[in-house]
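S.K.: Only the shape, not the letters, is given here:
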């Protein structure tokens, strides 16, 4: 069904914003924040009936699937800024292929619709690393595909997102809650620069208000460089748990994923792909974002505290 044309004085002042990925962790938290902005918000959904009860009456929910290019043209009609927060890792064993196809479909549809700006959340990691995990490699590839759309693309690259409901953080949480003694693989000493979900949302919102310009990649993270072992220790400290981490260098990422499948609620395939990415350092090497955006990310200790106390965004 064609979308209704906006009417009234708001047509000239309220841009149309498309949110793809509203049912995901970050997208679901971004949705109510966008609804408070002076925009016409449109959400792309494979099953609109499931999403409609979660949005306000003024939010448009349109049927569309990033793997079905024929469903995207109408959804993107008249859109000024599109948020692309889609990641197909949880629903596909061949997620690299499907993420590539989905991004290609979306980029082509955005070009045809004349979308001005695409905002995308990807992952940190060094492109020059020959051992970059398939998960991080795919995140970077999606960014390049969207950048090729012709629309100005603002790509944020982040490490682990700290917040209840974030799959990566929930893996850390589940391990610490369930295992008093942990046999720790080498990847627990890999440097990482996680970021609080509230700060990710602040960056995403601020990207909409950037003046027009060239496509850019911004690396974002907390001011703290830590390790996954360090996050486990800090989480345990705040929860009042005594935990012992025993280093076992021979525990490979693949064996670690088998271990994680036994002690966490995460599906095996998703856990395996996430663990494969933990071997790669994910730190901010370019701090340009701090000079462009007014966001000042909180430290790891504060981010974990907020995740545990459920402090509102």
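M.R.: Everything's here; your move. Quick caveat: nothing in here was measured; it's all calculated off a predicted structure.
S.K.: going forward, measure contacts between C-alpha atoms and count neighbours the same way
M.R.: Noted.
S.K.: burial measure for residue 206, as a count.
M.R.: 14 (other Cα atoms under 10 Å).
S.K.: Would you verify that it is located in a helix?
M.R.: Yes. Assessed by DSSP: H, G, I helix; E, B strand; the rest coil, residue 206 belongs to a helix.
S.K.: quick one, what contacts it?
M.R.: residue 293 (Cα atoms under 8 Å, 6 or more residues apart in numbering).
S.K.: Please determine how far it is located from residue 142.
M.R.: Distance, residue 206 to residue 142, using Cα to Cα, to the nearest Å: 21 Å.
S.K.: And residue 151, how close does it get to residue 220?
M.R.: In terms of Cα to Cα, residue 151 sits 22 Å off from residue 220.
S.K.: When these two are compared, which one has more neighbours?
M.R.: Set residue 151 next to residue 220 and count neighbours by other Cα under 10 Å: residue 220 wins out with 28 against 22.
S.K.: Quick check: which element contains the residue nearest to the spatial centre of the chain?
M.R.: For the chain, the residue nearest the mean C-alpha position is residue 121 (4.9 Å; Cα atoms, centre = their mean). Per DSSP states H and E: residue 121 is located in strand 117-123.
S.K.: One more to weigh against that first structure:
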């Protein structure tokens, strides 16, 4: 199968390209910095920019299925850009007869009072759904991996703040997933026709809070942290607090911090594990692997 990965040099994209290539697919890897040196042998690089229509000629020609992994969090107008890029991709994919598109989105709890980041993810889902292909949406919470921005924030905090006065969102429930499991689900849906046109949640085997994830990360590093939630610290204030406590680019950390107010656990009725079961990785193991690779 000829499979296009849009956003192929990102945290998820690089791993997905390798997994699809290992599975025997003909992979086209699209990014603004695509080159043969960036990917395994046999992968076809496609250097282009969704902000530059002239660079997209032939992007979806002969493509059977595509993964859409674009998020523009580093831009102040990320929601506008994500809307524009998703619409442009949807039109190209539809015109060229792409059969399936898979989009990696985010879990957002009760769908009320969404942060700008999660609201943008929902809007992209709606834009992509307008295409003539079958769309499959996978929604994840925190993805545990060495290059994950969310995990890097947790890792930085445990390094720098043995005593933390933290926002109350540290006790928000979440259901993280190890990056290996996220990739396994993404690859598996391609062979599962029943996932066409459907939306699923993906998560690990257990529910945590950001506080318990912080303590787990510290423990795996042989450290202890003392956490005191401060109810008066708003999402906006906490995003500025992160500017002082993590090396993650502020433009990325800010929307992620604002999203942490939303409970992000798997809805049992939308759980992909009931449709495409995999051997799920315990979060303790996923954190351990991420720390080794960091």
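M.R.: Everything's here; your move. What you see is a predicted model, and the numbers here were worked out from it, not measured in a lab.
S.K.: what residue of structure 2 matches up with residue 182 of structure 1?
M.R.: Applying TM-score structural alignment, one finds that residue 182 of structure 1 aligns to residue 164 in structure 2.
S.K.: Helices of structure 2, start to end?
M.R.: Using DSSP state H, the helices found in structure 2 span residues 11-22, 78-95, 116-128, 149-160, 179-189, 210-220, 235-245, 250-259, 283-293.
S.K.: To residue 70 of structure 2, which of these lies closest?
M.R.: helix 78-95 (7.4 Å; Cα to Cα).
S.K.: Name the nearest residue to residue 15 of structure 1, sequence neighbours excluded.
M.R.: Of all residues not flanking residue 15 of structure 1 in the chain, residue 39 sits nearest, at 5.3 Å (Cα to Cα, 6 or more residues apart in numbering).
S.K.: What distance do you get for the one you found to residue 51 of structure 1?
M.R.: 19 Å.
S.K.: ok, now residue 166 of structure 1?
M.R.: From residue 166 of structure 1 to residue 51 of structure 1 the distance is 19 Å (Cα to Cα).
S.K.: doesn't residue 237 make contact with residue 258 of structure 2?
M.R.: No. With contact defined as Cα atoms under 8 Å, residue 258 of structure 2 does not count as touching residue 237 (9.5 Å).
S.K.: more crowded one of the two?
M.R.: Comparing residue 258 of structure 2 with residue 237 by other Cα under 10 Å, the one with more neighbours is residue 258, at 21 against 14.
S.K.: Could you identify the residue of structure 1 that aligns with that one?
M.R.: So, by TM-score structural alignment, residue 258 of structure 2 is matched to residue 276.
S.K.: show me what contacts its match?
M.R.: 133, 134, 135, 253, 254.
S.K.: Please convert the helices of structure 2 to JSON lines, extending it with distance to residue 49 of structure 2.
M.R.: Below are the helices of structure 2 laid out as JSON lines (distance: least, Cα to Cα, whole Å):
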{"stretch": "helix 11-22", "distance to residue 49 of structure 2": "15"}
{"stretch": "helix 78-95", "distance to residue 49 of structure 2": "9"}
{"stretch": "helix 116-128", "distance to residue 49 of structure 2": "17"}
{"stretch": "helix 149-160", "distance to residue 49 of structure 2": "22"}
{"stretch": "helix 179-189", "distance to residue 49 of structure 2": "23"}
{"stretch": "helix 210-220", "distance to residue 49 of structure 2": "35"}
{"stretch": "helix 235-245", "distance to residue 49 of structure 2": "29"}
{"stretch": "helix 250-259", "distance to residue 49 of structure 2": "20"}
{"stretch": "helix 283-293", "distance to residue 49 of structure 2": "29"}
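S.K.: Any idea which of those gets closest to residue 69 of structure 2?
M.R.: helix 11-22 (7.0 Å).
S.K.: May I have the distance across stretch 158-176 of structure 1, first residue to last?
M.R.: 23 Å.
S.K.: And that stretch, what's buried?
M.R.: 158-164, 166-176 (16 or more other Cα atoms under 10 Å).
S.K.: same check, this time on stretch 240-254 of structure 1
M.R.: By neighbour count on 16+ other Cα under 10 Å, the buried set for stretch 240-254 of structure 1 is 243, 245, 251, 252, 253.
S.K.: which residue numbers in structure 2 go with it?
M.R.: By TM-score structural alignment, stretch 240-254 of structure 1 lines up with residues 222-236 in structure 2.
S.K.: chain center to that stretch, what's the gap?
M.R.: On the basis of Cα atoms, centre = their mean, to the nearest Å, stretch 222-236 of structure 2 is displaced by 24 Å from the centre of the chain it belongs to.
S.K.: quick one: contacts of that stretch?
M.R.: Stretch 222-236 of structure 2 is contacted from outside by 158, 161-168, 170, 211, 214-215, 218, 254, 257-258, 261, using Cα under 8 Å, 6+ apart.
S.K.: Can you flag the buried ones in these?
M.R.: Buried among the contacts of stretch 222-236 of structure 2 by 16+ other Cα under 10 Å: 158, 166-168, 170, 211, 214-215, 218, 254, 257-258, 261.
S.K.: Reformat those residues as TSV; add distance to residue 90 of structure 2.
M.R.: Output for these, formatted as TSV (distance: Cα to Cα, whole Å):
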residue	distance to residue 90 of structure 2
158	41
166	41
167	38
168	39
170	37
211	39
214	38
215	42
218	42
254	28
257	29
258	28
261	31
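S.K.: Of those, which is the nearest to residue 194 of structure 2?
M.R.: Residue 194 of structure 2 has its nearest neighbour among those in residue 261, at 32.8 Å by Cα to Cα.
S.K.: The closest one reaches residue 171, doesn't it?
M.R.: No. The pair residue 261 of structure 2 / residue 171 is not scored as a contact, 9.1 Å apart, by Cα under 8 Å.
S.K.: Whatever residue of structure 2 lines up with residue 297 of structure 1 and residue 183 of structure 2: what is the separation?
M.R.: Counting by TM-score structural alignment, residue 297 of structure 1 lines up with residue 280 in structure 2. Distance from residue 280 of structure 2 to residue 183 of structure 2, counting by Cα to Cα: 12 Å.
S.K.: And residue 72 of structure 2, by the same measure?
M.R.: 21 Å.
S.K.: for residue 190 of structure 2, same thing?
M.R.: Applying Cα to Cα to residue 190 of structure 2 and residue 183 of structure 2 gives a distance of 12 Å.
S.K.: Find the residues that touch each one of those two.
M.R.: With Cα under 8 Å, 6+ apart applied, the contact sets of residue 190 of structure 2 and residue 183 do not overlap.
S.K.: Looking only at neighbour counts, state which of the two leads.
M.R.: The neighbour count for residue 190 of structure 2 versus residue 183, taken as other Cα under 10 Å, is higher for residue 190 (21 against 18).
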